[in-house]
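[1] structure for this input, please:
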Amino acid sequence: MSTLELECPGCDQVLELDAGFAGGVCRCSNCGTLMTVPVEAGQTAEVVKQRQRPARPDRPMTPGEAEAAAKADEQVYTTTSGREVRVGKTSIPTAQQKKRLMVRTATAVGFISVLAGVLALAGMGVWMLSQAQREAGERTVIEAFEYSPGANPYDQRLANVLGLPLAERVVVVVDASASSEVWLDEVNAAIGAGLTETSSASEVVLVYTNGDGLHMHPSQPRAVARWRADQLIAFQQGVSTAGEGWLDEAVARGMQWLPRQMVLVVGREPSEGELVALERAFEADAAAKLDVVAVDFDSAALDDLTGTYGGRYVPMTREQLVRWRER
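    The predicted structure follows:
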């Protein structure tokens, strides 16, 4: 069926109508406005005939005469499908609003695509911001402060081990041999203050060594921000000073986590074999640096070793540890 389009003067909707009604009138299905259908809008429509109203008689009309008079007010159209349509006072065709499903679908798809693009850009922006913040946080961990021999770990607001600043991944090896009994409690307390009273993205693992073997907390490097003080205290209290620690094995185990920094806390001179093992471990991983805290003794060999591997040699006494704790 051929149709024509026209715009309603009342509501501006685009309407569809059978082309056979060109030249007549129609009603808008949206607002009810009556309008004339332009002749040129339906060139295929043809007015078959216009019935002329017969002269109305002076007397009351019979039913047959009334029917003839009503038909005389009608126009008869032939549609493109060959159907005759009568249009009169009580038979005005209704123009239906044009269905633009494809246009609406395309518009909806376009809107959804634009919205998805905006959300994707927003998500990317949030991700980039979080990455920048994380990277900035890591730089803060590494460059948080300059080491000072008098820096008290109990007063530091940044993660540290015995006052030493931390890299992004750190292994702390503590020699818990029998000789460390006089200072181990003070070292434990200072380490706890530096790692549990602060928040940091720096990943740390503790490796204690004594005559019983190796003891680790946690089982692998973990961000300081996720440490719990009660778990650390329970671990430290469970490691007693006994026998002779295995520094070489503790260092070898620590290097498996590819640390950027190792802090060695000892209270005795390492054996020749332990020094050789330390050198080999750091030669195999040139990215790691070595810091040494020597408690109640002095070691020229360890001082030289830290200088070779980019770290600090920090001699410390038990009295200093006590003063820090009492502050």
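[2] C-alpha from now on. contacts and neighbour counts both.
    OK.
[3] quick check, residue 278 in contact with residue 248.
    Yes - the criterion here is C-alpha atoms under 8 Å, and residue 278 meets it with residue 248 at 6.6 Å.
[4] now do the helices in the chain.
    Counting by DSSP state H, residue ranges of the helices within the chain are 63-72, 101-142, 184-196, 229-238, 247-255, 272-284, 300-308, 318-326.
[5] what's the neighbour count on residue 134?
    Residues lying near residue 134 (other C-alpha atoms under 10 Å) number 13.
[6] returning to that earlier point: among the helices of the chain, which comes closest to residue 18?
    Nearest to residue 18, of all the helices of the chain, is helix 101-142, at 19.6 Å by C-alpha to C-alpha.
[7] quick check: closest non-adjacent residue to residue 85.
    residue 77 (5.0 Å; C-alpha to C-alpha, 6 or more residues apart in numbering).
[8] before we move on, back to that, so which of the helices of the chain comes closest to residue 34?
    Closest to residue 34 of these is helix 63-72 (C-alpha to C-alpha; 20.7 Å).
[9] and residue 170, how many residues sit next to it?
    Using other C-alpha under 10 Å, the number of residues around residue 170 comes to 27.
[10] er, residue 325 I mean
    By the other C-alpha under 10 Å criterion, the neighbourhood of residue 325 contains 17 residues.
[11] following up with a second sequence; could you model it the same way so I can compare the two?
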Amino acid sequence: MAEMNLLQAINNALDIAMASNDKVICFGEDVGVFGGVFRATSHLQEKYGRARCFNTPLVEQGIIGFANGLAAQGSVPVAEIQFADYIFPAFDQIVNEAAKFRYRSGNLFDVGGLTIRTPYGGGIAGGLYHSQSPEAYFAHTPGLKIVVPRNPHQAKGLLLASIRDPNPVLFFEPKRIYRASVGEVPEEDYELPLGQAEVLKEGTDITLLAWGAQMEQIEKAAELAEKEGISCEVIDLRSVLPWDADTVAASVMKTGRLLISHEAPLTGGFAGEIAATIQERCFLYLESPISRVTGLDTPFPLVLEKEYLPDHLKLFEAIRHSVNF
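    Have a look, this model is predicted:
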């Protein structure tokens, strides 16, 4: 085991993936000598050469179009979009090309080796163009997988699994905790399952569900609730697409209540999809309405970032409201 922060775990996963498969190629804006804006790809170019880790032009549509071409020819591209906010120029290449490649050919060809890494979310005073959480846009697209780690151990295992998965994967990295989240990580090669939620803490009164950096806030809120005698079951969704409805439903049938939290705005956020599914499957078990504690329906603010983000205090109030409904 080694102590790593989330960035180091990602770098370690990329290093292992490149060492174990010479078809793995990393590229994006400034990822070469510079190591990317957050240094996630540091030293990979020195170790594997310019042919396997290199800079691209500042054209997101071109980065993903190029990645699709490489994947279609049998390479295993790991493309970095510098911030998730910048992914929209590549939207067509992701949802109309990468996601549909296998289906439109009747499985004759695919781009399943493609992984797209991108940092998402607020908490770094980045303002409206460096703080968005766009996972729900892509969750509407069959043919993609969407993965969001919460800590270094998760980041390494889930990234290695994503790179080796036979489907195109969007890997959203919570940049707010890139260096703040530190933990013990196995130095060897390992993978964690995609599409499978993790129950971090069992409880009886309410189920708390989130993913990525929001897990830290959920866990803090659960601690506050426990002091008032409220028993919280805490679940990390980990994969937004496909999402583990069975694990969440089983928990809600036990607790009778569900609170979902994400940084993205409320309207059209992925919490709405989860709430609809759980209401269908668990209606007769629910003791109170399903709660959503999310970002606001506004562009992401700079000065008012704290007011925008769903923190542990907002979550704690929602927990109390649900339990006392």
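[12] could you quantify their similarity as a TM-score?
    The TM-score (TM-score structural alignment, normalised by the length of structure 2) is 0.26; 138 aligned residues with a C-alpha RMSD of 6.2 Å.
[13] turn the helices of structure 1 into CSV, columns for distance to residue 17 of structure 1.
    Rendered in CSV, the data for those read as follows (distance: least, C-alpha to C-alpha, whole Å):
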stretch, distance to residue 17 of structure 1
helix 63-72, 23
helix 101-142, 18
helix 184-196, 80
helix 229-238, 82
helix 247-255, 84
helix 272-284, 87
helix 300-308, 94
helix 318-326, 94
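[14] now residue 122 of structure 1: how far from residue 115 of structure 1?
    Noted for residue 122 of structure 1: a distance of 10 Å to residue 115 of structure 1, by C-alpha to C-alpha, to the nearest Å.
[15] ok so, going back, out of the helices of structure 1, which gets nearest to residue 3 of structure 1?
    Taking C-alpha to C-alpha as the criterion, helix 101-142 is the member of the helices of structure 1 that comes nearest to residue 3 of structure 1, at 17.2 Å.
[16] so which residues of structure 2 form strands?
    Secondary structure of structure 2 (DSSP state E): strands located at 2-5, 24-28, 53-55, 76-80, 115-120, 145-147, 169-174, 182-185, 198-201, 206-210, 232-236, 239-241, 258-265, 291-295.
[17] nearest to residue 281 of structure 2, out of these?
    Set against residue 281 of structure 2 and scored by C-alpha to C-alpha, the strands of structure 2 come closest in strand 258-265, at 12.6 Å.
[18] helices and strands around the closest one, which ones?
    For strand 258-265 of structure 2, the contact count by 3 or more C-alpha pairs under 8 Å, 6 or more residues apart in numbering; DSSP states H and E identifies strand 206-210, helix 214-227, helix 270-282, strand 291-295 as packing neighbours.
[19] buried deepest among those, which one?
    Mean neighbour counts were taken over these using mean count of other C-alpha atoms under 10 Å, and the top value, a mean of 27, falls to strand 206-210.
[20] report all helices and strands that that strand contacts.
    Where contact means 3+ C-alpha pairs under 8 Å, 6+ apart, strand 206-210 of structure 2 is packed against helix 214-227, strand 232-236, helix 245-255, strand 258-265.
[21] okay if I get the ones you listed as a markdown table plus distance to residue 153 of structure 2?
    Output for these, formatted as a markdown table (distance: least, C-alpha to C-alpha, whole Å):
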| stretch | distance to residue 153 of structure 2 |
| --- | --- |
| helix 214-227 | 14 |
| strand 232-236 | 13 |
| helix 245-255 | 21 |
| strand 258-265 | 21 |
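[22] among these, which comes closest to residue 161 of structure 2?
    Proximity to residue 161 of structure 2 (C-alpha to C-alpha) singles out strand 232-236 among those, at 17.1 Å.
[23] what residues sit buried inside that closest one?
    Within strand 232-236 of structure 2, the residues that qualify as buried are 232, 233, 234, 235, 236, counting by 16 or more other C-alpha atoms under 10 Å.
[24] quick one: the second one and residue 207 touch, right?
    Yes - Residue 233 of structure 2 sits in contact with residue 207 when judged by C-alpha under 8 Å, with a separation of 4.7 Å.
[25] need the residues touching each of the two.
    With contacts defined as C-alpha atoms under 8 Å, 6 or more residues apart in numbering, the residues shared by residue 233 of structure 2 and residue 207 are 251, 255.
[26] residue 320 of structure 1: how many residues sit nearby?
    15.
[27] separation between it and residue 326 of structure 1?
    Note on residue 320 of structure 1: its distance to residue 326 of structure 1, by C-alpha to C-alpha, is 10 Å.
[28] same thing with residue 105 of structure 1?
    75 Å.
[29] okay, the residue nearest to residue 85 of structure 1 and residue 84 of structure 1: tell me how far apart.
    Plainly put, residue 77 of structure 1 is 5 Å away from residue 84 of structure 1 if you go by C-alpha to C-alpha.
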